[in-house]
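Student: need a structure here:
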Amino acid sequence: MGDAFDEDCDYLFKAVLIGDSGVGKSNLLSRFAKDEFRLDSKPTIGVEFAYRNIKVADKIIKAQIWDTAGQERFRAITSSYYRGALGALLVYDITRRETYESVRKWLQELREFGSEHMVVVLVGNKCDLGQSREVEKEEGKGFAENERLFFMETSALQNVNVEEAFMQMITKIHHQTGQKCLESKMNETTRINVPNGKEIKIVDEVTETKQSSCCSI
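Tutor: Here you go, the predicted structure:
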């Protein structure tokens, strides 16, 4: 992970994992970042994060994914945890309905402390345990559609849709960033009306440079 951190990249995207304790947030992250899964995974204490470099279109994006404890006693870190995050995976366990019932609470917190334009993917994890399912896929999908979230069921154990869930979030963030850059460039030309009726264009020259340290968007 240290080598990846030193590589050049075009953008640094921060994203967060949220959801109740035990839904599999840490194993989703380790599967995505290192392609690892631990059956003896311990509850996260405080905050952990991992990096992974991804190529989207012609850009190298360093995804910085933060994982936090789902237990209430660690919620004091909330505001700093969400600061600067462009995306979130909101995770529940399909075999524990109470974790799905908590999704609304987490979403409310996300909207209170997070960015207005944050990309959110609702993730129903542990789909490999279908025989113990307590939340139907259609229910999760319906909630996501109503709240304008993306939706995917995953299995960190069997590596089902883990890559796809993170990539859906990161690709959408990249798309939004591209739109913002385009709007910014369009606004570089400012028109000012002067008393004699003429129009003056003020153009700010913006030069993109690839730096060894990534740009945080």
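Student: When you work out contacts or count neighbours from here on, use the C-alpha atoms and nothing else.
Tutor: Will do.
Student: For this structure, which segments are assigned as strands?
Tutor: 11-18, 47-56, 59-68, 87-93, 119-125, 150-153, 189-193, 199-203, 215-216 (DSSP state E).
Student: got the ones you listed as CSV, with mean neighbour count columns?
Tutor: What follows is those, written out as CSV (neighbours: other C-alpha atoms under 10 Å):
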stretch, mean neighbour count
strand 11-18, 23
strand 47-56, 15
strand 59-68, 21
strand 87-93, 27
strand 119-125, 25
strand 150-153, 21
strand 189-193, 12
strand 199-203, 12
strand 215-216, 13
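Student: Kindly reformat those strands as CSV containing distance to E138.
Tutor: Shown next, in CSV, are those (distance: least, C-alpha to C-alpha, whole Å):
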stretch, distance to E138
strand 11-18, 21
strand 47-56, 30
strand 59-68, 27
strand 87-93, 14
strand 119-125, 11
strand 150-153, 10
strand 189-193, 48
strand 199-203, 51
strand 215-216, 36
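Student: Also this sequence, please, to line up against the first:
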Amino acid sequence: MLTPTLLSCLLATKIDLRHLRSVAVEDAASFAESEGLFFIETSALDATNVEKAFQTVLAEIYRIISKKPLSSQSGSGYSSNIREGESIQVSASNSGSLTSQCCSS
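Tutor: All right, here's what the predicted structure looks like:
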């Protein structure tokens, strides 16, 4: 079984060469399910399900990330002392006085 932070997919290649199969589709799908993997049959020859495989993995990553509360994203490089439900007070700044030195001559 995989950890919650690891997303994996079992790809069966060469779907166009069914007569050369070593593993039955049902066996591969059953194995994938028992291991918590996505299972997709693909073909590099005619690109069958190749894009679907990437889209499935990306959609699942998005689903997992969007479910996480902001507070659980520690270790992301951002630190905050703001707790959930607190308001943030932003003071007016004098942004007009800031100038960039990189492009001035």
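Student: one step back: of all the strands of the first structure, which lies closest to H175 of the first structure?
Tutor: Nearest to H175 of the first structure among these is strand 47-56 (9.6 Å), distances taken as C-alpha to C-alpha.
Student: counting contacts, what elements does the closest one pack onto?
Tutor: helix 2-6, helix 25-34, strand 59-68 (3 or more C-alpha pairs under 8 Å, 6 or more residues apart in numbering; DSSP states H and E).
Student: Pull up the gap between the spatially most central residue of the first structure and S80 of the first structure, please.
Tutor: In the first structure, the residue lying closest to the centroid (C-alpha atoms, centre = their mean) is G87, at 2.7 Å. Computed as C-alpha to C-alpha, to the nearest Å, the G87 of the first structure to S80 of the first structure distance reads 15 Å.
Student: Would you mind finding the longest helix in the first structure?
Tutor: helix 162-186 (DSSP state H).
Student: Which strands and helices lie in contact with that one?
Tutor: Using 3+ C-alpha pairs under 8 Å, 6+ apart, helix 162-186 of the first structure sits against helix 25-34, strand 87-93, strand 119-125.
Student: repeat that with 10 Å
Tutor: Packed against helix 162-186 of the first structure by the contact rule (3 or more C-alpha pairs under 10 Å, 6 or more residues apart in numbering; DSSP states H and E) you find strand 11-18, helix 25-34, strand 47-56, strand 59-68, strand 87-93, strand 119-125, strand 150-153.
Student: what span of the second structure lines up against the third one?
Tutor: Aligned by TM-score structural alignment, strand 47-56 of the first structure corresponds to no residues of the second structure.
Student: Compute the inter-axis angle for that strand and helix 25-34.
Tutor: Angle between the axes of strand 47-56 of the first structure and helix 25-34 is 40 degrees (criterion: axes from the mean of the first three to the mean of the last three C-alpha atoms, to 10 degrees).
Student: which position in the first structure aligns with V50 of the second structure?
Tutor: Aligning on TM-score structural alignment places V50 of the second structure opposite V162 in the first structure.
Student: what sits against that match?
Tutor: Taking C-alpha atoms under 10 Å, 6 or more residues apart in numbering, we find V162 of the first structure in contact with 27-29, 31-32, 35, 123, 125, 152-156.
Student: Keep only the residues you listed that stay in contact in the second structure.
Tutor: Contacts conserved in the second structure for those, using both residues aligned by TM-score structural alignment, their matches' C-alpha atoms under 10 Å: 123, 125, 152-156.
Student: What is the equivalent residue in the first structure for L6 of the second structure?
Tutor: Under the alignment by TM-score structural alignment, L6 of the second structure pairs with M118 in the first structure.
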